[in-house]
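> Provide a 3D model corresponding to the input given below.
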Amino acid sequence: MSKQTPLRRRMRSRDPGEEHRAATPLELLFDLCFVAAVGQAAVQLHHGLAEGHYLPTVAGFVMVFFAIWWAWMNFTWFASAYDTDDMPYRLLTLLQMGGVLVLAAGVPATFHDYDFRVVTFGYVVMRVAMIAQWLRAAAEHPEGRTCALRYAGGIAVVQVGWLLRLLLPHPYGEIGFVLLAAAELAVPAFAERKLQTAWHPHHIAERYSLFTIIVLGEVVLAVTAAMQENVADGGWSPGLLEIGVGGLLMIFAMWWIYFEHSPVKHLSDTLRGTLTWGYSHIFVFASVAAVGAGLEVAIDADAHKAHIGDVAAALTVAVPLAVYLLLVVLLQSRYSESGRIQALIAAAGSVLLLATSLLAPAVGVSLTVLLLGVLMALLLAVGLSAQPKPVTADD
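Okay, here's the model as predicted:
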């Protein structure tokens, strides 16, 4: 018989050594709402790159993705320490989900008109909900009150800055974004200087892993939709098959590389190491979404719908793929016995991925994408073979 959700229970810090701590259904629903915003950002990235509007498109993508990722990350770490799963907690989480859907609705305007009003409003709604969560933690968990109040105060100050930024003209708005993003990143370091929240290492690792899988799934969905559109227009072609096979190899290799090593044992070594691991995932998540956008650009280029050259189209896939490979392996190298070798393989592989894109004028974009997928599979195989063999009882 299932338990009823309590109307209210006291918000206490959860045990960081709690056994069988797993992501909750509410957290999974929360992630799906955020991936809707990721999908909107990737759609705009695809269209902007296909039109050759590189700098404004990438800048807009980075700014929007930061808002999505930072709101997701803040809730994830808070929930790992203070998930009471009562009515007020669920309602504040619902408010955050509403905020990200508002943000997603405003994404097209940021790319087309450089209008950040709706995106900013949605972001501030999410952050106000987090302020309420931290204030509740401060009131009901005296042991962590100082840390919780620092979080609430720091977040509140920065939100005022985000609203005031809307009044700034170009290029001061961009300068304001950089300063406010840095302020957001500084809040956890400031809040947890002396007393750290009791987040759960296994829970955090699982939350990041699940979000990686969900974003990879969004890539599959977006590429499948793009292929279906081209099939409807002109039927199957060898180019579409090459891009499909190459994209599938990339996605599978990206999944395997990410889950090859678990960070759980090392997440809580130092605050600096924890923040580095957590913060670096903005580039992991963003590069996954960008690979999907790049594959859509490649499909457009193969159908002669893109307004960019073959090398540029191939680079829209190769660049985020290289960033993903290098960053994930570098993060894992800290807790892998063969970390230095793996890092060298990843560095060499990233260079090869970028160099392979230069073949596009000679062999075509679609075959280049297939070669990129094969190269990712080969790099995965080389990385696996370079790992030390586990010692068995028979050795």
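
> alpha carbons only for contacts and neighbour counts from here, please
Will do.

> what helices or strands is the host helix or strand of Asp31 leaning on?
Counting by DSSP states H and E, the element that carries Asp31 is helix 25-50. The contact analysis (3 or more C-alpha pairs under 8 Å, 6 or more residues apart in numbering; DSSP states H and E) places helix 25-50 against helix 54-82, helix 87-112, helix 201-234, helix 271-302.

> for the ones you listed, which one sits closest to Ile251?
Among these, helix 201-234 comes nearest to Ile251, with 6.9 Å by C-alpha to C-alpha.

> tell me what that closest one is packed against?
So helix 201-234, by 3+ C-alpha pairs under 8 Å, 6+ apart, packs with helix 25-50, helix 54-82, helix 238-258, helix 271-302.

> let's see it at 6 Å
Helices and strands touching helix 201-234, as assessed by 3 or more C-alpha pairs under 6 Å, 6 or more residues apart in numbering; DSSP states H and E, are absent.

> Next one: the nearest residue to Gly173 once chain neighbours are set aside from Thr316, what distance?
Leaving out its chain neighbours, the residue that sits closest to Gly173 by C-alpha to C-alpha, 6 or more residues apart in numbering is Arg165, at 6.0 Å. Applying C-alpha to C-alpha, to the nearest Å, the value for Arg165 to Thr316 is 31 Å.

> And for Phe285?
Noted for Phe285: a distance of 16 Å to Thr316, by C-alpha to C-alpha.

> again with Ala59
15 Å.

> Of the two, which one has the most company?
For Ala59 versus Thr316, neighbours defined as other C-alpha atoms under 10 Å are more numerous around Thr316 (25 against 14).

> To compare against the first, here's the next sequence to fold:
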Amino acid sequence: MFTKLKAIIRKEAIILLRDKIGLSILFLMPMVLIFVMTIIQDAAFRSINESSIPIVFVNNDKDSLGDMVEQGLRNNELCKYYDSINGKPATLETARQAVADGKFLLGIVVPQNATKAIRENVSQLIDESINPTEAAAAIQGMKDSVEIIILIDPVTKKSFISSITSALREFISEVKTKIMFETFSEQIAEVIPEGGKKPGNTFNRSQIFRYSEEYASKNNSAIIPNAVQHNVPAWTIFAMFFIAIPLCGSIMKEKSEGSIFRLHTMPTSYLLLMQGKVIVYLIVGLIQFLLMLCVGLYILPLFGLPPLVMGDSFSGILVLTLATSLAATGYGVLVGTLANTEQQGAILGSLSVLLLSALGGIWVPTYVMSKTMRNISEISPLNWALEGYYNLFLRNDGLSSVLPATGKLLAFFIITIAIAMTVNKMKRKI
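This next block holds a predicted model:
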């Protein structure tokens, strides 16, 4: 039996090595995909994270609110701050024209007397709390808001607009709180002139809340998500399952040339014949994985991208990679057995792999999908493998974290081989 298996493996290896174009597709295409997709996504991340969003600011207030918004925009890492256009101070009209021309993605205009309006608003609120009867008439005509004009280029992302408007609300709230604090202090000083000292600028110097970002993991790892950490495992899995096409082509070639019928006349089981293909393409999948890791570790950093961080569980990576490669090989055997012609096999293999990769989160992350689609994505073996690599590469988990995904992938391999054997028996009887 070992001699037969050795001969089958040798036959499959020779057939595969003769197909130079097929080999280049298997190894070069996923490397190019990883490189291109990572570069594109990293550029998109940098456009937001590296202060490259141009904003023009018009400060017609010249008071606390305008100054605070200006200071906040100058110190905001999300944007590049401009207050002049073509060497002249920006106005509402010139800012509107510049945004319309695409020179800036956003324009922010703080109206004249905005701080004065807030100050009057706060004073009336305090008067109401102290003398509600006398302040009732004045409150009827009180303005409850300040209109800040935001000029938006249509290409600007909605998420960035939301972050800017949220920051503006914080600025207005802070100015309003500061003015209220100062007004109360003045009122108290009038009632108790010798009672105490005015707090002065204590409000500006104090900061009650501070924020720190922390990526949650079970072992306090410092792995930071980026385009490399997501794309390398995702497109590696896609490349592994893409071997279904050449594997299917190998099976269909045996059918078209009639060699499969001669093999059936020999005292060799169908399972043994498939074992040779599984072993050869399992090795191909492992080589693909090693090449993809080399791209993430050594090639992408040459272009200014962060290197791939693989975590600490090499046993988990090995087990999950073997299971993923077996699942991909089993799927290729199933497609090759179901197809009746080489064209059918190529179409069925390529389209089904593309569909499974789309459902599995390779093309579009599952977290942006609807709840129904997220539930559907869980049936994709590519999703099982991808979640396993996320546990290892992003969450820095150990071997135990990938055992559920590994079990699903191995079960998928066994089921596909079993179905392929059943279909083959049915076709031989016909």
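
> Superposed, how do the two chains score by TM?
For this chain pair, the superposition-based TM-score is 0.29 by TM-score structural alignment, normalised by the length of structure 1; 183 aligned residues with a C-alpha RMSD of 6.7 Å.

> just to revisit the earlier point, mean neighbour count, the helices and strands packed on helix 25-50 of structure 1: which tops it?
Counting by mean count of other C-alpha atoms under 10 Å, helix 271-302 has the highest mean neighbour count of the helices and strands packed on helix 25-50 of structure 1, with a mean of 22.

> helices or strands next to that one in the packing?
Short answer (3+ C-alpha pairs under 6 Å, 6+ apart): helix 271-302 of structure 1 packs on helix 25-50, helix 310-333.

> and the shortest one with helix 54-82, angle?
With axes from the mean of the first three to the mean of the last three C-alpha atoms, to 10 degrees as the basis, helix 310-333 of structure 1 and helix 54-82 are set at 20 degrees to each other.

> list the buried ones in the helix or strand just after helix 310-333 of structure 1?
Using DSSP H and E, the next helix or strand after helix 310-333 of structure 1 towards the C-terminus is helix 339-356. Going by neighbour count (16 or more other C-alpha atoms under 10 Å), the buried part of helix 339-356 of structure 1 is Gly339, Gln342, Ala343, Ile345, Ala346, Ala347, Gly349, Ser350, Leu352, Leu353, Leu354, Thr356.

> How about residues contacting helix 339-356 of structure 1?
With contact meaning C-alpha atoms under 6 Å, 6 or more residues apart in numbering, helix 339-356 of structure 1 is reached by Ala318, Ala322, Leu326, Val329, Leu330, Ser333.

> These into TSV, with extra columns for distance to Leu249 of structure 1 and neighbour count?
Below are the contacts of helix 339-356 of structure 1 laid out as TSV (distance: C-alpha to C-alpha, whole Å; neighbours: other C-alpha atoms under 10 Å):
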residue	distance to Leu249 of structure 1	neighbour count
Ala318	13	29
Ala322	14	23
Leu326	17	22
Val329	18	24
Leu330	21	19
Ser333	23	17
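
> Show me which of those residues is closest to Leu372 of structure 1.
Ala318 (7.2 Å).

> ok, now which ones touch that closest one?
Counting by C-alpha under 6 Å, 6+ apart, Ala318 of structure 1 has contacts Leu353, Leu354.

> where's it relative to Gln228 of structure 1, distance?
Distance from Ala318 of structure 1 to Gln228 of structure 1, by C-alpha to C-alpha: 23 Å.

> what do you get for Met97 of structure 1?
30 Å.

> swap in Val128 of structure 1?
41 Å.

> Kindly report the same for Leu149 of structure 1.
The gap separating Leu149 of structure 1 from Gln228 of structure 1 is 51 Å, by C-alpha to C-alpha.

> next one: Leu330 of structure 1
Counting by C-alpha to C-alpha, the gap from Leu330 of structure 1 to Gln228 of structure 1 is 36 Å.

> What secondary structure category should be reported for Leu151 of structure 2?
The local conformation at Leu151 of structure 2, judged by DSSP: H, G, I helix; E, B strand; the rest coil, is strand.

> isn't it right up against Gly107?
Yes - contact status for Leu151 of structure 2 versus Gly107: in contact at 4.6 Å, counting by C-alpha atoms under 6 Å.
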